[in-house]
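J.: Model the structure of this input:
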Amino acid sequence: MVVITLLLPISVSAGLFSILRGSSNDTDLSPDKNIQNMALLVAVATPFGDISHIPEVEDNALVSNVGPTGVADSEVKKATSDQISIYVVRPGDTLSQIAEMFNVTVNTIKWGNDLSSNTLKVGETLVILPVSGVRHAVVKGDTIASVAKKYKGDIDEIIAYNELKKGATLAIGSVIVIPDGEIAASTSSYSSSGSSSSGSSNKEYSGYYIRPINGGRKSQGIHGYNGVDLAAPTGTPILASAGGEVIISRASGWNGGYGVYLVIRHSNGTQTLYAHNSRNNVSVGDKVKQGDIIAFVGSTGKSTGSHVHFEIRGARNPF
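T.: Model (predicted):
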């Protein structure tokens, strides 16, 4: 059994998602709490290997946006790290505390881990997805469908993330988040970090990765977090694109739309993600070699048709 120590970030500035909690005022961006005024917690052992490869929380940049009324009616939140983090729940932890640590909202954690309540179990493993999206202040006439269309979002994801009911009426003045939403290019926006909302990287490791399936076809190019969709029949073997250690293996659930998925951490500091699988063939902690069968193609989660959604986090996706 491999044991590691989970390190907490010592200093971070207010994160983008943390400004969303409890406020419907577009211009009030001051957080009421941050990691600097929250008591530090004791580190614990986790079963996920060398923690040095799990990214520390960094400062997030706020992208201001001038809306059609001449004021900032929506903002883009961009994660400065495109890698997925892992957290093991300790005695006394709350979702709000953990959200503060990682500069995300409580809903980000609940959405990515299929949590229906705020109750946590000691020892439970949480996946912290670096979710990007758009913050929108509801105005008269807005509906979930119209907001989804405006920002090229997904209705089901908006409902799930914001804990809404299908067909619900949006309250004027309330604030909702559109996961992976986009603001039209014609709208003015500025970023202090210059980071890409797609989570892509300019780093290139020529020949390091192999295509994760044999055959099939590319059904969608780069989208989301530096991912591509490779269509193939259900049950087609999915191969490890590079050797490494399995750090996440979710065998069921929505999981932020990924469905059945897994993540491998590689020695070059990158991660690869394989989603919508029919089933996984590996478990957390497994060491895999390039070309090993790690899962099988399916259509779980947010998926239209049998395919593998393949992401490379921390490097350019050559596929």
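J.: Going by C-alpha atoms from here, please, whenever you check contacts or count neighbours.
T.: Will do.
J.: what's the burial count for K218?
T.: Using other C-alpha atoms under 10 Å, K218 has 15 neighbouring residues.
J.: I figured it hits D229, correct?
T.: Yes. If you go by C-alpha atoms under 8 Å, K218 and D229 touch, sitting 5.8 Å apart.
J.: now the other sequence, so there's something to compare against:
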Amino acid sequence: MVEIGEFIIFLKNYFLSRLISAGQIFEGIKDIIVAFLIVKRGKYSSSFLNTSFLMIVAAAIVGGPIIAENTPFLQSLNNQNNYQALVVSYNPYGGSLGTVYSVKPEIVSYRVVAGDSLASIAKRFNLATNSIKWSNNLKSDLIKPGQVLSIPPFDGIIHKVESGETVYSIAKKYKVTAQNIVNFPLNDFVDIDTFSLNSGQTLFVPEGVIENKPVIQTQFIASIQAGVRGSSNFIWPTSGGITQYPVVYHMALDIANPSSPPVLAADSGTVVYAGCLNWGYGCHVIIDHGNGYQSLYAHMSSYSPNIGDSVS
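T.: The predicted model follows:
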């Protein structure tokens, strides 16, 4: 190791001395070269420029590829040019062509099974209950096994166009804007400029609603007579179907009468209560038939008899 260190020091001193000698020689001849160039100035300028230009061209030819290969910026530009060349030279007719058909949402038919309800079916199809109810013209939420329901592909209303209807009349009917119907991609029109419709075609009304018709409350109408005793023969007090029979927690008979016929006394008797509450029976009347029976008429909007009146 000592010998290697001494050799390195020797080399260092040798090269240093040679550089110093070369510098001294250059200093000695520098003045001679300068004087010669001053005397000959202009004579070699053309040759010098031509030689310099040729050297620059040669350096560009030789060193250009080396610089390009080792410069990331130039590589990215080359890649971009390659991409552009690929795009320009692409032949769209070189391969096989085909039509891609989009899947158009359609109305689905669903058969009700035991245990189903409108709410559970709506949840299964991610819809609002009213959307299924309106699409099937259901008057209530009651459904039965085996019943086939039309399930819309969206929340809203499926409307079958009738003669004379327009986009504007349908939009007004279902409380939406005409633009809402026109913009829906599943709707087709006879004339795209006037948005005319064909009678019988199906039109989708997104976000449409059907307003419930105002229900006319039943009124208590009874003929008033004095001193009437019940016959124990009860009559049907009004027309309509039974919506609920008596059970332990609901000892009453619910009768639906959407056509609003008069409500009559089921048998002759005397009114022992007539009034309205904010809970329970609401506006109701109780009749004592004088034979151990009483009848109660509840959930009315108004009533005619007063306490103590006799009715038949």
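J.: Just the TM-score for the two chains, thanks.
T.: Here the superposed chains carry a TM-score of 0.24, computed using TM-score structural alignment, normalised by the length of the second structure; 82 aligned residues with a C-alpha RMSD of 2.3 Å.
J.: got a list of what I170 of the second structure touches?
T.: Taking C-alpha atoms under 8 Å, 6 or more residues apart in numbering, we find I170 of the second structure in contact with A178.
J.: Confirm it sits in a helix?
T.: Yes. With DSSP: H, G, I helix; E, B strand; the rest coil as the criterion, I170 of the second structure is assigned to a helix.
J.: what's the helix or strand for I158 of the first structure?
T.: Per DSSP states H and E: I158 of the first structure is located in helix 155-161.
J.: Would you mark the buried spots in that helix?
T.: Applying a neighbour-count criterion of 16 or more other C-alpha atoms under 10 Å, one finds I155, D156, E157, I158, I159, A160, Y161 buried in helix 155-161 of the first structure.
J.: Redo those residues as a markdown table? Include distance to K77 of the first structure.
T.: Below are these laid out as a markdown table (distance: C-alpha to C-alpha, whole Å):
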| residue | distance to K77 of the first structure |
| --- | --- |
| I155 | 19 |
| D156 | 20 |
| E157 | 16 |
| I158 | 15 |
| I159 | 18 |
| A160 | 18 |
| Y161 | 15 |
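J.: Most widely separated two among these?
T.: Across these, the longest distance by C-alpha to C-alpha is 10.0 Å; it joins I155 and Y161.
J.: Relative to L239 of the first structure, how far out is G112 of the first structure?
T.: Distance of G112 of the first structure to L239 of the first structure, computed by C-alpha to C-alpha, to the nearest Å: 24 Å.
J.: same thing with M101 of the first structure?
T.: As for M101 of the first structure, its distance to L239 of the first structure is 34 Å (criterion: C-alpha to C-alpha).
J.: Compare the two (neighbour count), which wins?
T.: The neighbour count for M101 of the first structure versus L239, taken as other C-alpha under 10 Å, is higher for M101 (24 against 21).
J.: so which strand or helix has that one?
T.: Per DSSP H and E: M101 of the first structure is located in helix 95-102.
J.: do the same with V147 of the first structure
T.: Taking DSSP H and E as the criterion, V147 of the first structure maps to helix 144-150.
J.: go on, Q220 of the first structure?
T.: Per DSSP H and E: strand 217-223 holds Q220 of the first structure.
J.: tell me the angle the next helix or strand after that strand makes with strand 217-223.
T.: Using DSSP H and E, the helix or strand that follows strand 217-223 of the first structure towards the C-terminus is strand 227-231. Relative orientation of strand 227-231 of the first structure versus strand 217-223 (axes from the mean of the first three to the mean of the last three C-alpha atoms, to 10 degrees): 170 degrees.
J.: Report all helices and strands that the helix or strand following strand 227-231 of the first structure contacts.
T.: Where DSSP H and E defines the elements, the next helix or strand beyond strand 227-231 of the first structure is strand 237-239. With contacts taken as 3 or more C-alpha pairs under 8 Å, 6 or more residues apart in numbering; DSSP states H and E, strand 237-239 of the first structure sits against strand 293-296.
J.: helices and strands around the strand it packs on, which ones?
T.: Contacts defined by 3+ C-alpha pairs under 8 Å, 6+ apart place strand 293-296 of the first structure against strand 237-239, strand 279-280.
J.: Would you convert those into TSV that also reports distance to I178 of the first structure?
T.: TSV is the format used below for these (distance: least, C-alpha to C-alpha, whole Å):
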stretch	distance to I178 of the first structure
strand 237-239	31
strand 279-280	29
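J.: Nearest to I248 of the first structure, out of those?
T.: Using C-alpha to C-alpha, those put strand 279-280 closest to I248 of the first structure, at 10.6 Å.
J.: which secondary structure elements does the closest one contact?
T.: Using 3+ C-alpha pairs under 8 Å, 6+ apart as the contact test, the elements touching strand 279-280 of the first structure are strand 293-296.
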